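Q: got a sequence here, can you build the structure:
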Amino acid sequence: MTVLISDQHEAAAPRSHPLRGADILVTGGTGSFGKAFIRYALDHLEPNRVIVYSRDELKQFETRQLFENDPRLRWFIGDIRDRDRLHRALHNVDYVVHAAALKQVDTGEYNPFEFIKTNVLGSQNVVEACIDAGVKKVVALSTDKASSPINLYGATKLTADKIFILGNNYAASYETRFAVVRYGNVTGSRGSIIPKWKAMAERGEKLGITDMRCTRFLITLPQAVQMVVDTFAMMQGGELVVPHIPSHRVVDLARAVAPDAELVDIGLRPGEKLHEEMISPEEGRRAVIIEDGKYYVIEPETPQWGYQPLEDAKPVDEGFHCASDKNDIWYDAEDLRKVLESGI
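A: Predicted coordinates:
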């Protein structure tokens, strides 16, 4: 079943949305998602201030120019490995989007200690600092590679997912609540294969495909931002939210990028899967569908902080799991071409 491209631009948040007029901090705020979220916040949420927390001064400088030094933005150089710096940055913050992470699969296979320090210990720092600072809600970004992980990156992100979900136990007698959103590959994100393929095609080179059978999930940046905004509005704490998004064959994506290029099978890289998964069979036992099938929610197993099952949720089918090769909606090469041409 092929899904045609529809209007994927962000909708303005309702006047009652909790982020409206708030003080928001974004870790990893100079990344692709961070910049897209900041743009949405400035355009639609009338924030009191948005704090950009990241460790690279050059990227902060470039992002300041991108937003023309908007006076609602604040700039904190800092690493999530540094809990003291997080405490300072979180003063009087209402809501946190946690997007900071080390993300390259092959890099993680060769630098495991660094990935653990940032993705695991850094996540613990964010949880503890947010509780101490009295932050109201935190949404952490995850990845499909955290479901049934086979690589170091995925294992660190699964651990981070658990840290945020179970962090609600530590925050039970406080106001702070944590939730996680998990999604697949993002079009237009930094590190995407798409610009590399375009450059190779312009030089007349063959495009390397990591196994012609590979399938992946695909989400646009506006969809990812909207998902986080929606999660802040509906979360009680402890939810792991997954979008119902299309799959695609990696071969079709390559053909959408460069229709005339020759494709070469170069094999899977270290730690890479043939097909990705966003909800494992075990997680599927706790999954429900909300908003007419727009999102799945994996509800918490041990909600000792007072979580109540979602009233409008529908249970998934027995034995459900969400994998890119078993999906019920797909993008073909023409759909992917339209997504790329839309620039989102």
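
Q: from here on, contacts and neighbour counts on C-alpha atoms
A: Will do.

Q: so what's residue 301 up against?
A: Residue 301 sits next to residue 286 when contact means Cα atoms under 8 Å, 6 or more residues apart in numbering.

Q: now the helices: where do they sit in the stretch 1-150 of the chain?
A: Remark: helices assigned in the stretch 1-150 of the chain by DSSP state H, counting those that start in this stretch are 32-44, 57-66, 83-89, 105-110, 112-115, 122-133.

Q: the longest one to helix 57-66, inter-axis angle?
A: The one in question is helix 32-44. Calculated by axes from the mean of the first three to the mean of the last three Cα atoms, to 10 degrees, helix 32-44 forms an angle of 30 degrees with helix 57-66.

Q: just the buried positions in helix 32-44, please.
A: If you call a residue buried by 16 or more other Cα atoms under 10 Å, then helix 32-44 has these buried ones: 32-38, 40-42, 44.

Q: over to stretch 148-168?
A: Those would be 148-149, 151-168, for stretch 148-168 by 16+ other Cα under 10 Å.

Q: list of residues touching it?
A: Stretch 148-168 has contacts (Cα under 8 Å, 6+ apart) with 102-105, 108-109, 112, 115-116, 119-120, 123-124, 127, 140, 142-147, 176-180, 237-240, 270-273, 277, 280, 300, 305.

Q: now swap in stretch 245-263 and tell me
A: Residues contacting stretch 245-263 (Cα under 8 Å, 6+ apart): 3, 194, 197-198, 201, 204-209, 212-219, 324-325, 327-334, 336-337, 340.

Q: helices - which of these land there?
A: Using DSSP state H, the members of the contacts of stretch 245-263 that fall within helices are 194, 197-198, 201, 333-334, 336-337, 340.

Q: from memory residue 86 sits against residue 76, does it?
A: No: using Cα atoms under 8 Å, residue 86 makes no contact with residue 76, being 9.4 Å away.

Q: residue 326: neighbour count?
A: Close neighbours of residue 326, defined as other Cα atoms under 10 Å, add up to 14.

Q: another for comparison:
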Amino acid sequence: MFQNTIILITGGTGSWGHELVKKLLPLQPKEIRIFSRNEFAQVKMKRAFSDNPYLKFVIGDVRDFEAVNEAVKNVDYIFHLSALKHVPICEDQPSEALKTNVYGTQNIIKASLNQKVKKVIDVSTDKAVEPINFYGLTKAIGEKLIIQANQLSSHTHFVCIRGGNVIGTNGSVIPFFQEQIANHHTVPLTSREMTRFFLTVSQAIDLLLYASEQAIGGEIFVMKMKACRIIDLIYVLERHFAVKDIVINEIGIRPGEKLHEMLVSNAESRNTYKFDKNYYVILPGNASEEVKRRYGNLPKVIFKRYQSNDELMTYSEIEQILMKANFITSQALFN
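A: Presented below is the predicted three-dimensional model:
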């Protein structure tokens, strides 16, 4: 699919972008364009990949249609990763989140149609499901825009891929917990009941590439992800990094936070199918005949919703996923 093609990655200097580039380069694309507004992050990434000639770095902002349209020229595939993601920042500055997450997505759609891109892959989040914070609201709108855009052209196909928290990404809570445990011997916790989905960045990118190849456009692929209580995650990290007993300070849920995240809502579950062992696929209510034919024979899910407190990892399973993420190196602390 990607051999001898031109690929654009928006927001490509982040953790997802780095891992995505690592896995795309062996597939022999003609060119990978990294589109972002952070000059220093681009310089660092260029050095990290030893000035690889297949990488092209383009300064620009998804809010700027002219910059986006220019970057998209001759592009075959777009991975749309660019977003403002930090929930409290989006709560405090909603107009900025709107510009990047909604208007930026509109610019990607318009430019892709203009330049006849083959496929646009939008990376979404569990926070877009029944959203209660502004970040989630903007990503939910972004999903709707992307899925609706699939009806605008027979040439350009649009798909959403939805996942939860990815270990090792910028802003991940795990390095923060490690630093608090090791250096301050205290950890702030919003609630002892809070649960979250987790996946390693390598696993997430593998699933992203697979779904990108399988999707025909007009659908939402949902990554199956393991989940855990945040208090259990802290306990595993304490066993690995604490030099003395730690204190957990329960601070209460912050504005815009949920106790449990959701990857498939009650309303979506009636149009959700089991794609394979790693994915569910959600069809829109107005799915095209092509989409219905592609997925209509798959088994429908039997759950009413897919939520992070449905099935929780044990301490040992949390430890294993942290090892896969290269965050810890030892194991056998738990039976």
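
Q: are any of the contacts of stretch 245-263 of structure 1 buried, and which?
A: Using 16+ other Cα under 10 Å as the burial test, the contacts of stretch 245-263 of structure 1 include 194, 197-198, 201, 207-209, 212, 214-219, 324-325, 327, 330-334, 336-337, 340 as buried.

Q: burial measure for the aligned partner of residue 95 of structure 1 in structure 2, as a count.
A: By TM-score structural alignment, residue 95 of structure 1 lines up with residue 77 in structure 2. For residue 77 of structure 2, the tally of surrounding residues (other Cα under 10 Å) stands at 25.

Q: then residue 203 of structure 2?
A: 16.

Q: now swap in the one 5 residues further on and tell me
A: As a burial measure, the neighbour count of residue 208 of structure 2 was computed by other Cα under 10 Å and equals 23.

Q: which ones are touching residue 243 of structure 1?
A: Residues in contact with residue 243 of structure 1, defined by Cα under 8 Å, 6+ apart, are 182-183, 227, 294-296.

Q: wait, which of those is closest to residue 20 of structure 1?
A: Nearest to residue 20 of structure 1 among the contacts of residue 243 of structure 1: residue 227, at 15.8 Å, using Cα to Cα.

Q: what's the closest one aligned with over in structure 2?
A: The equivalent of residue 227 of structure 1 in structure 2 is residue 207 (alignment by TM-score structural alignment).

Q: what helices or strands is the helix or strand containing that match leaning on?
A: Using DSSP states H and E, residue 207 of structure 2 sits within helix 201-214. Packing partners of helix 201-214 of structure 2 (3 or more Cα pairs under 8 Å, 6 or more residues apart in numbering; DSSP states H and E): helix 15-24, strand 157-163, strand 165-167.

Q: among those, which is nearest residue 32 of structure 2?
A: Counting by Cα to Cα, and looking across all of those, nearest comes helix 15-24 at 7.7 Å.

Q: quick check, residue 197 of structure 1 in contact with residue 207.
A: Yes: Residue 197 of structure 1 lies in contact with residue 207 (Cα under 8 Å); the separation is 6.3 Å.

Q: what about the equivalent of residue 69 of structure 1 over in structure 2, how many residues nearby?
A: Correspondence of residue 69 of structure 1 to structure 2, assessed by TM-score structural alignment: residue 51. As a burial measure, residue 51 of structure 2 scores 12 neighbours (other Cα under 10 Å).

Q: could you do the one 3 residues further on as well?
A: Each residue near residue 54 of structure 2 was counted by other Cα under 10 Å, and the total is 13.

Q: contacts only, for the closest residue to it other than its chain neighbours.
A: Excluding the flanking residues, the one nearest residue 54 of structure 2 by Cα to Cα, 6 or more residues apart in numbering is residue 31, at 4.8 Å. When contacts are counted by Cα under 8 Å, 6+ apart, residue 31 of structure 2 touches 4-7, 54-56.

Q: are any of these buried, and which?
A: Buried subset of the contacts of residue 31 of structure 2 (neighbour count, 16+ other Cα under 10 Å): 5-7, 55.

Q: just these: which are in strands?
A: Using DSSP state E, 6-7, 55 are the members of these that sit in strands.

Q: from what I see, residue 52 of structure 1 and residue 27 are in contact.
A: Yes: in terms of Cα under 8 Å, residue 52 of structure 1 counts as a neighbour of residue 27; the distance is 6.6 Å.

Q: who's in contact with the residue most central in space within structure 1?
A: Nearest to the mean C-alpha position of structure 1, by Cα atoms, centre = their mean, lies residue 141 at 4.0 Å. For residue 141 of structure 1, the contacting residues are 97-99, 180-182, by Cα under 8 Å, 6+ apart.

Q: what does it align to in structure 2?
A: That one, residue 141 of structure 1, aligns with residue 123 by TM-score structural alignment.

Q: how about its match, nearest residue that isn't a chain neighbour?
A: Leaving out its chain neighbours, residue 123 of structure 2 is closest to residue 161 (Cα to Cα, 6+ apart), at 5.1 Å.

Q: so the one you found is in contact with residue 126, correct?
A: No: look at residue 161 of structure 2 against residue 126 with Cα under 8 Å: they stay out of range, at 10.2 Å.

Q: ok, back up a step: among the buried residues of stretch 148-168 of structure 1, which ones are in helices?
A: Here DSSP H is the test, and those give 152-168 as lying in helices.

Q: which residues are in contact with stretch 322-342 of structure 1?
A: By Cα under 8 Å, 6+ apart, the residues outside stretch 322-342 of structure 1 that reach it are 1-5, 187, 215-217, 245-249, 252-253, 255-257, 275-281, 284.

Q: distance between the ends of that stretch?
A: In terms of Cα to Cα, to the nearest Å, the two terminal residues of stretch 322-342 of structure 1 are separated by 27 Å.

Q: buried residues in stretch 214-227 of structure 2?
A: For stretch 214-227 of structure 2, burial by neighbour count (16+ other Cα under 10 Å) applies to 215-227.

Q: CSV for those residues, including distance to residue 117 of structure 2 and secondary structure?
A: Shown next, in CSV, are the buried residues of stretch 214-227 of structure 2 (distance: Cα to Cα, whole Å; DSSP: H, G, I helix; E, B strand; the rest coil):
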residue, distance to residue 117 of structure 2, secondary structure
215, 15, coil
216, 14, coil
217, 13, coil
218, 15, coil
219, 17, coil
220, 19, strand
221, 20, strand
222, 23, strand
223, 25, strand
224, 28, coil
225, 30, coil
226, 34, strand
227, 36, strand
